[in-house]
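> Task: produce atomic coordinates for the following.
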Amino acid sequence: MNAPLFCGSITALITPMKANGDVNFDDLQKLVEYHIQSGTDAIVAVGTTGESPTLNIKEHIEVVKKTVEFAQGKIPVIAGAGSNCTRDAMATAKLLENIDIIGCLSVAPYYNKPTQEGLYQHYKTIAANTDFPQILYNVPGRTSSDILPETVARLAEIPNIIGIKEATGDVSRLAKIKSLAGEDFIFLSGDDATGFETMKLGGQGVISVTNNIVAKDMAIMCELVREGRIEEAETINQRLMPLHKNLFVESNPVPAKWAAHKLGLISDPSVRLPLVPLSEKSQEIMLDSLKQAGLLD
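All right, here's what the predicted structure looks like:
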């Protein structure tokens, strides 16, 4: 697989929903077109920001299919395919085989807290049962399961495990993983607040929540870093920093959906239980962040 497909500004796409909780495919098409027009480098469909825990498997596959259909080959699509059940993750990967995606993003198993050996066997088993390039997703704050650099290095020896989305916010992980797994192993930040720093230090890109509402700014910032125009990129990053932080003022993707609705990108900010709409207090925080980013007067 051509590594440059997995670089730059990659959106962790929200899954738009109607007030009754059904997926809103009209809004999904609008979002995909928004990212095409904004220069987003790739889309992650039905990752955890896409509310994968509350979409059933039929919905999950349909959203990925529709995202690919709406993309029309103009933007590559990565499918979220993780689970805390190895068999379920394998089954999802199998169902994705006939969809024109470029790879899978697989979150570390949550709740059951496997050992490092358990994590290794989980990902090894998934990789052995699919030809898709696999990107590990490490987000201990959500999973209570941390894929340590030494385990990443073991997994990097498996040919179709090509990279990691690292969402610890610890930029020192980049050098450690690169030294153990090799310079060709793809390192993508999963933490918007440190994404710029990660790219500046040699990471290939950012799988971003912020990208959902400021796609063009994120695309430009990432391109500037790749061109070595660090000061220009940092100016954009500093303007977006309130968003990077406050889009997590409540559980993701609640603030992102509220902001996308406020900006007219989606027609409804609905989420599925156990998530609930953004509180009034957090709405005020998000309004201020949108103003600081220059998105609202």
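> CA only for contacts and neighbour counts going forward, please
Fine.
> Next, the buried residues of stretch 26-33.
Neighbour-count burial for stretch 26-33 flags 27-29, 31-33 (criterion: 16 or more other Cα atoms under 10 Å).
> ok now that stretch, how far from the chain's centre?
Here stretch 26-33 shows a centroid-to-chain-centroid distance of 17 Å under the convention Cα atoms, centre = their mean, to the nearest Å.
> Take the buried residues of stretch 26-33 and keep only those in helices.
Cross-referencing those with the helices (criterion: DSSP state H) gives 27-29, 31-33 as the overlap.
> Now render these as CSV, adding distance to G21.
Formatted as CSV, the entries for those read as follows, by distance: Cα to Cα, whole Å:
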residue, distance to G21
D27, 13
L28, 14
Q29, 17
L31, 18
V32, 20
E33, 22
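> Second input sequence below; structure requested for side-by-side comparison:
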Amino acid sequence: MRLSGSITALATPFDVAGELDLDAWERLLQQQLDGGTQAVVVAGSTGEAAALYDAEFDLLLRSAVEFIAGRIPVLAGTGLSNTAKTIEQTRRAAVLGADAALIVSPPYVRPTQAGLIAHYLDIADDGALPVVLYNVPGRTGGDLLPETVAELCGHSRIIGIKEARAEPERMDALLRFKANDFAVLSGDDPTACRAMLAGADGVISVASNVLPAAMRRLCDLARAGNADAARQLDAQLQPSFDFMGVEPNPIPIKALLELQGIGRGLRLPLLPLSKAYSDAASSIAATVRELESACAHAA
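This next block holds a predicted model:
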């Protein structure tokens, strides 16, 4: 499996009682398919994985696999702070039908680089699913360095990395490891266009929850080397990206989804979008509708 293009880190819709809203979940999945999304991630950080019970993780993943029915890859967020638990979670995801596992560096425990190598190799050697590395230091407290990735990317079961650091130097360092069997993916919407123009294979995106057609269009333009058109669309997307950073992810994206009628709120300790941003949310929602319409017609 070769991951590329626009990949959505799915939010998890809840109802007014705080329970999973499976009707909204299926509408979100259909929105992704209609918009041209090329893979999805279930139960990542955008999906509030830390707030999900085991049975909810199973239900979300099983229902996504059944609904998508092989049309695009389904990745499961299985990364936990302990190697044995991550292996167990990855095995469960395999049984439920996931195509690959997106595995964040162990949060909070801050292992050494040697510890990260041992962690990922143990998971890959177990062989339950192909592994996509995920580096997001702002959430984990540790940084998966390029020299560490160099030690991992040759493993046959490690098929890519999602890099959430925004510095061009980091992406340039990782692009040295890009190969037919190892994808380099941006994990940062605001700099994804730049990364793809430099050679990245795609983006695992938050924004594509509400902008699937626009993010697919951006990926197609950038990966084809159509730099002027890609940068023009990227400039149009930047206000939406900026809004999605006004409070911690997934608060802003879930506010936009709620305005689309998909889901109602988050689970504590996350709170709904602050009222100070209500007008901005409405304005961005209108921008999203315009961009989606334009990009759907351009496809």
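> Need the TM-score between these chains.
Aligned and superposed, the two chains score 0.93 in TM-score terms (TM-score structural alignment, normalised by the length of the first structure); 290 aligned residues with a Cα RMSD of 1.6 Å.
> Nearest residue to the equivalent of V210 of the second structure over in the first structure in space, please, no chain neighbours.
Under the alignment (TM-score structural alignment), V210 of the second structure pairs with I213 of the first structure. Spatial nearest neighbour of I213 of the first structure, excluding adjacent residues (Cα to Cα, 6 or more residues apart in numbering): A260 at 5.7 Å.
> residues contacting the one you found?
A260 of the first structure makes contact with 212-213, 266, 269, according to Cα atoms under 8 Å, 6 or more residues apart in numbering.
> so how far is D23 of the second structure from the residue mapped onto it from the second structure?
Using TM-score structural alignment, the partner of A260 of the first structure in the second structure is L257. As judged by Cα to Cα, to the nearest Å, L257 of the second structure and D23 of the second structure stand 14 Å apart.
> now do L33 of the second structure
16 Å.
> Same question for D189 of the second structure.
Applying Cα to Cα, the value for D189 of the second structure to D23 of the second structure is 27 Å.
> count of residues packed around whichever residue in the second structure pairs up with D191 of the first structure?
Aligned by TM-score structural alignment, D191 of the first structure pairs with D188 of the second structure. If you count neighbours by other Cα atoms under 10 Å, D188 of the second structure ends up with 21.
> out of everything not next to it in sequence, what's closest to D188 of the second structure?
Distances taken as Cα to Cα, 6+ apart put A164 closest to D188 of the second structure, at 5.1 Å, once the chain neighbours are dropped.
> Identify the residues contacting that neighbour.
If a contact means Cα under 8 Å, 6+ apart, then A164 of the second structure has 134-137, 186-188 as its contacts.
> Buried members of these into ChimeraX, please.
The following ChimeraX selection, which keeps only the buried ones among the contacts of A164 of the second structure, applies the criterion 16+ other Cα under 10 Å:
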select :134,135,136,137,186,187,188
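> Helices - which of the contacts of A164 of the second structure land there?
When DSSP H is applied, the contacts of A164 of the second structure are split such that P137 fall in helices.
> ok, back up a step: hmm, the match of V210 of the second structure is touching A256, no?
Yes - the pair I213 of the first structure / A256 is scored as a contact, 7.4 Å apart, by Cα atoms under 8 Å.
> okay, the two: which has more neighbours?
Between I213 of the first structure and A256, A256 has the larger neighbour count (other Cα under 10 Å), namely 28 against 25.
> coming back round to it: do you know how far the residue nearest to D188 of the second structure is from S156 of the second structure?
Applying Cα to Cα, one obtains 23 Å for the distance of A164 of the second structure from S156 of the second structure.
> in the stretch 101-250 of the first structure, which spans are strands?
In chain order, the stretch 101-250 of the first structure shows strands spanning 103-107, 134-138, 161-166, 186-189, 205-208, with DSSP state E, counting those that start in this stretch as the criterion.
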